[in-house]
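Student: curious how this folds, go ahead:
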Amino acid sequence: MEAVLLVQIVQTLRRGEIGLDIVAALSMGSALAVGETLAAAVVALMYAGGQFLEAFAQARARRELRGLLGRVPRTATRLVGPTAETVLVEAIRPGDRLMIRRGDAVPVDGNVEAGEALLDQSSLTGEPLPVRIPKDGAAMSGSVNVGEAFVLGTRLPAAESTYAGIVRLVDQAEASKAPMSRLADRYSLGFLGLTLTFAGAAYALSQDVVRSVAVLVVATPCPLILAVPVALVAGVSRSAGLGVLVKGAAPLEALARIRSVVMDKTGTLTEGRPGLLEVRPEGSVTEAELLRLAASAEQGSTHPMAAAIVAAARERGLPLVAPIGISEVPGHGLCADVEGRTVCVGSRRFVAGCLNDRPGALRHDPEPASVEDVDVCVAIDGRIAGSLVMMDLVRPAAGALLTRLRALGIRRIVLATGDRRAVAEAVGSRLGLDAVKADLTPTAKVDAVKAARGDGPVMMVGDGVNDAPALAAADVGVAMGARGAAASSEVADVVLVGDDLARLADGMEIAIGARRLAVQSVVAGIGLSTTGMIAATFGYLPPLQGALLQEAIDVAVVMNALRAAMLKPASWR
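Tutor: Reported below is the predicted structural model:
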């Protein structure tokens, strides 16, 4: 063991580093030199056992990451006309139709084309209950079908799917070394000097070299060597189990120290797509009838606003009919015949233009919507029947997330968006943000991140390609992985696998807990070791008993650090 340790030390010194293993080598070598062979054997056992415990702890802590890798599907059942064929996942192309049977893992991202899917997404998002995906709903690769078979229409090739991106992130996460571990190496020379000072004092007091050996034996700094990486890697693994992929121990430790947050708006704090906020009927028409006729007509359009209106009507269970005689001006509106009635849906200017040839038909403009809303007018049989208020809806979990972030020590939350100032300020006011910065270019978002550093380490949260520079500039970049751009996920330090914003606070809680356990283990371990060194200096702790004491300290701190693998955020308690 001594020879192996010396080889490791020489290799470390050649790289220009002074590791804490030098103290372990000194304690073993000096114990052997003075005939304390049993103490030397205990130190060797302690060192080898410590390395084993570290390997065991990290292997246990990475079980969620290994679980992800173990669920990679190799083949899939592709439907070609009336026949089914088994193909390699790599051969799947966008537009293919796949049969996903009970127990199958979804191999690529896609939409449910036939049937209804009941998917276990626990390995991706941490959601413990199966999620029901309706027809046309999105299914993430890596989730497992626990219901009846369904047909999946693929959207991406396997190499670009959510699951493939997760596997790449796992590889990055496992290759990281904790910053506190680097800090331990950086100050190892000082610790070595302190140990030699105690050893020299012991000899000066007693003229007994054995007493100095006892100091060296007790000083073996395994708590600092083992506890930090074990706790942080366990935290990385635990976060992955909750759907928060942290790319290694360094970002996890940084995540625990965040004091300022810069957030994008569209797709992050808001849904990133239009939604129906309110139905405003006029005259004798009811809300349900107004929405039903408008949605029936909008079935003839591919505009995102039209799709949102149709989706809102279907969510309310309204019976839609097929429109005929559709006349559309793309981006402005359309007119169609619905059940023998002429229905026009679109902007106020478009609807006014449609009614110009009917004097008195346009009685007045509908009530203006607020600055962040879009007002869609609806006319039926030549008269204004009401309006539909559309907006980019704030995520339901956004308010609760910001409250949790402040409870975790975040001092300042800033909205940074390229959207119009009026829209951004409306969202900022609604959520109680500390500052709003609008009309920003990607470069200006980077400047916003740098400016926020005055309040402490900064976390940037975004989802688009335009957010990628700011994510890279922040101390911790967080990407929304479900609908986010690939570029943002690549440069981010943390990726939220699902579309649940609350996972961000969960990840921060795990990071803070893991760092707390790491520091707790180090302080307790080094404190006990220092106490033992003092006792050995004054002759109260012989080499053998010192070695046994240090062994017990090492086991205790590693087991304490391993508790990070069992941390639970407040939302899961």
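
Student: hey, let's count contacts and neighbours off CA atoms from now on
Tutor: Will do.

Student: does the closest residue to D493 other than its chain neighbours count as helix, strand or coil?
Tutor: Of all residues not flanking D493 in the chain, G477 sits nearest, at 5.1 Å (CA to CA, 6 or more residues apart in numbering). Classification of G477 using DSSP: H, G, I helix; E, B strand; the rest coil returns strand.

Student: ok, G477 to V449 distance?
Tutor: Note on G477: its distance to V449, by CA to CA, to the nearest Å, is 10 Å.

Student: could you do V210 as well?
Tutor: According to CA to CA, V210 and V449 sit 57 Å apart.

Student: looking at the two, which is more packed in?
Tutor: In this view V210 and V449 are compared by other CA atoms under 10 Å, and V449 has more residues nearby, 26 against 23.

Student: ok, that one to V458 distance?
Tutor: Distance of V449 to V458, given as CA to CA: 7 Å.

Student: joint contacts of those two?
Tutor: Residues touching both V449 and V458 (CA atoms under 8 Å, 6 or more residues apart in numbering): 262, 474.

Student: give the contact list for V343.
Tutor: Going by CA under 8 Å, 6+ apart, the list of residues near V343 reads 293-294, 297, 335-337, 378-381.

Student: that one: what secondary structure?
Tutor: On the basis of three-state DSSP, V343 is classed as strand.

Student: give me the nearest residue to it, chain neighbours excluded.
Tutor: Excluding the flanking residues, the one nearest V343 by CA to CA, 6+ apart is I380, at 4.7 Å.

Student: ditto for M46
Tutor: Nearest to M46 is E551, by CA to CA, 6+ apart, at 5.5 Å.

Student: contacting residues around that neighbour?
Tutor: By CA under 8 Å, 6+ apart, E551 lies in contact with 42-43, 46.

Student: go again using 10 Å as the cut-off
Tutor: Shown in contact with E551 (CA atoms under 10 Å, 6 or more residues apart in numbering): 42-43, 45-47, 49-50, 218, 220, 222, 545.

Student: structure for this one too, so we can compare:
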Amino acid sequence: MSVLNSNPSKPSSAVWKSLETLIAIFTIIMITAHLILRFGTGSSELVQNLPLWSVLALGGTPLVWGLLVKMVHREFGSDLLAGISIVVSALLDEYLAGSLVVLMLSGGEALEAYAVRSASSVLQALSNRMPAVAHKKTDADIDDISLDQIAINDTIALFPHEICPVDGIVIEGHGVMDESYLTGEPYMMSKTPGSQVLSGAINGEAALVIRAEKRAVDSRYAKIMQVMQTSEQHRPRMRRLADRLGAWYTPLAVLIGLAAWGLSGEPVRFLAVMVVATPCPLLIAIPVAIIGSISLAARRAIIVRDPTALETADTCRVIIFDKTGTLTYGEPHLTDQLCAPGFDPLEVLSLVGSLERFSKHPLAGAILKTMQEANAVSHEATEISEPPGQGMQGTVAGHSVQITSRKKLLKQQPDLETQLPPQAGGLECVNLIDDQYASIYRFRDTPRTDGHSFISHLSPRHQIQKTMLVSGDRESEVRYLAEQVGIENVYFSQSPEQKLEIVNAETSQANTIFVGDGINDAPALIAATVGMAFGQNSDVTTEAADVIVMDSSLQKIDEFLHISRRMRRIALQSAIGGMALSMLGMLLAAFGYLPPVAGALSQEVIDVLAVLNALRVAIPLKALIDFNPERPV
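Tutor: Next up is the predicted model:
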């Protein structure tokens, strides 16, 4: 749980978890010292109990105080029963029993502390990504200034591979920029004078000069940071599985203990009931199942950053996907080769592909791949020229070959407008051979081959009632992908703020999973019940996500859902089975058939059985997917 969303009944989450870890370590040392004094030195009982008294005083007191605060807030979880056991053990001189409960109470949460993220880490990752200074251009000089000194209409120089510090307009230079982290578009976007640039975008290999249209604090990237902070602050705190079970187990155990004391007049029966009732299946078995599942997921390239995701993923009924990099590969694919009359498609592909071998543009790879698949002949290319943002031209096999855009071609030859096919979704390039229009190539982001089979199995196998596609990309691209994978609920051209609104609305109705991989997905990842990030394209995204899928595979989402279901099943078996046996023991203790010492021994047996069952969760299985990834889209 983040600092911003920490439990209101406890001190600052980070401080509290550090304190619990220190208490757990201190308790282990003191219990060990007690056992050495008791069985190794023959010391007096007073000396033997000194380490245990220190545990109850220094470790038990802050834990019990925290539990008293929880009582004031009417939060009756499993750890409250453990607190009662600590107090009763101290009052009735059962110091070792009380110290063991201190260890269980502090150690159970300490096991999970490493996996719980802090909200500040997300915002820190956002801040670290931005440059510390901007290069302000005045006459012939360039001065470095801080981002908060940038004023509207300032002229800013942007050097190759730098991150743009502010929203603006290009006034000098030609190049490309990577805006995929912000917009979801998987391509390098051409930038020429008059083009808009977004803060946070990564410049290409050419220097640009831009005019600031907004201050840094009002730019696109800063707005995402603000949305991120808002979504963190208003994220609802999930109630843990152990707390939900303890909410009824704790008062029932106390009621049985008080009834036994009241009817018999013997306070020792209350202690016997409390000792048997100490909820080790909740405090230890459930964390063991969670940690085992985290380990199992890690071996399958799935990093679980928040254990709550394991507890809640199987209860999610809505799954929301971003487009680029999740249901697609984030790579352009040549889908249409529309040739003009009199031109042979294979020959055009051969000439264009031979020139594209020398290009760094992302569309070049798609053309070369198609050329290879078609076994097209490769020719030598000479006189190659590729000015930034101006297309490419050269001489191939004695022919003049030019690759450009529809807009630039019509500026040169307006009369060709009637000859060109209508513009469609996706990206395109226009090819000229010997100054004659030869073809238009159309490109789309490549859908994952297993996308349709994965989407179609979510409802019958994982009880997903609603599947959604929410993207910052254009309508034509988003609808094309939705048709390919079988998603009906489609939202396109969505800003991070709009994505956040959609996720909040859906999460208010049912638990949600959001799957994304860009900075523009980070607020939605935080707002969803479970946020899953693909790969490590962005530190910001992986910090915001509860679960990180390292190899960007839809099969891994299916594996994680199965791991979550298996964890819940085994954890509930351990917890409910352990509590049922404890209930039997409490009844025997209430009627005087189970004294405190025997009750402690029987509770230890119950604990061992519960923990051994919980350990089953880490046993690796041969397969954890149940859909056919080979089914064609």
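
Student: buried only: go through the contacts of V343 of the first structure for me.
Tutor: Buried by 16 or more other CA atoms under 10 Å: 293-294, 297, 335-337, 378-380, out of the contacts of V343 of the first structure.

Student: since we're on S121 of the second structure, how many residues are nearby?
Tutor: By other CA under 10 Å, 15 other residues sit near S121 of the second structure.

Student: how about L349 of the second structure, what's its match in the first structure?
Tutor: Mapped onto the first structure by TM-score structural alignment, L349 of the second structure lines up with L291.

Student: distance of the equivalent of G451 of the second structure over in the first structure from G462 of the first structure?
Tutor: Applying TM-score structural alignment, one finds that G451 of the second structure aligns to A398 in the first structure. Separation of A398 of the first structure from G462 of the first structure (CA to CA): 13 Å.

Student: joint contacts of these two?
Tutor: By CA under 10 Å, 6+ apart, A398 of the first structure and G462 have these common neighbours: 268-269.

Student: just to revisit the earlier point, strands - which of the buried ones among the contacts of V343 of the first structure land there?
Tutor: In this view, these that belong to strands under DSSP state E are 335-337, 378-380.

Student: list the residues that contact the nearest residue to S489 of the first structure once chain neighbours are set aside.
Tutor: Distance criterion CA to CA, 6+ apart; nearest residue to S489 of the first structure, sequence neighbours excluded, is A479 at 5.4 Å. Taking CA under 10 Å, 6+ apart, we find A479 of the first structure in contact with 245, 268, 460-464, 467-468, 471, 485-497, 504.

Student: ok, the residue nearest to D493 of the first structure to L496 of the first structure distance?
Tutor: 11 Å.

Student: any common contacting residues for these two?
Tutor: Common neighbours of G477 of the first structure and L496 (CA under 10 Å, 6+ apart) are S489.

Student: shared with the second structure, which of the contacts of V343 of the first structure?
Tutor: Using both residues aligned by TM-score structural alignment, their matches' CA atoms under 8 Å, the second structure keeps these contacts from the contacts of V343 of the first structure: 293-294, 297, 335-337, 378-381.

Student: could the residues you listed go into TSV alongside distance to K445 of the first structure?
Tutor: Formatted as TSV, these follow (distance: CA to CA, whole Å):
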residue	distance to K445 of the first structure
L293	43
A294	39
A297	40
C335	41
A336	44
D337	47
V378	39
A379	42
I380	45
D381	48
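
Student: can you tell me which of those residues is nearest A31 of the first structure?
Tutor: Nearest to A31 of the first structure among those is A294, at 87.7 Å by CA to CA.

Student: the closest one touches A322, doesn't it?
Tutor: No. A294 of the first structure lies out of contact with A322 (CA atoms under 10 Å); the separation is 11.4 Å.

Student: nearest spatial neighbour of the counterpart of T342 of the first structure in the second structure, chain-adjacent residues omitted?
Tutor: Residue pairing (TM-score structural alignment): T342 of the first structure is matched to S400 of the second structure. Spatial nearest neighbour of S400 of the second structure, chain neighbours left out: D434 (4.7 Å); criterion: CA to CA, 6+ apart.

Student: quick one on the thing from earlier: so A398 and G462 of the first structure - more neighbours on which side?
Tutor: Neighbours were counted for A398 of the first structure and for G462 using other CA under 10 Å; G462 has more, 30 against 16.

Student: list the contacts of the aligned residue in the second structure for that one.
Tutor: By TM-score structural alignment, G462 of the first structure lines up with G516 in the second structure. Neighbour list for G516 of the second structure: 184, 320-327, 470-471, 522, 524-525, 531-535, 541-542, 545, 548 [criterion: CA under 10 Å, 6+ apart].

Student: give me the nearest residue to P442 of the first structure, chain neighbours excluded.
Tutor: Nearest to P442 of the first structure is N466, by CA to CA, 6+ apart, at 5.4 Å.

Student: surely that neighbour meets A485?
Tutor: Yes. Between N466 of the first structure and A485 there is a contact under CA under 10 Å: 9.2 Å.
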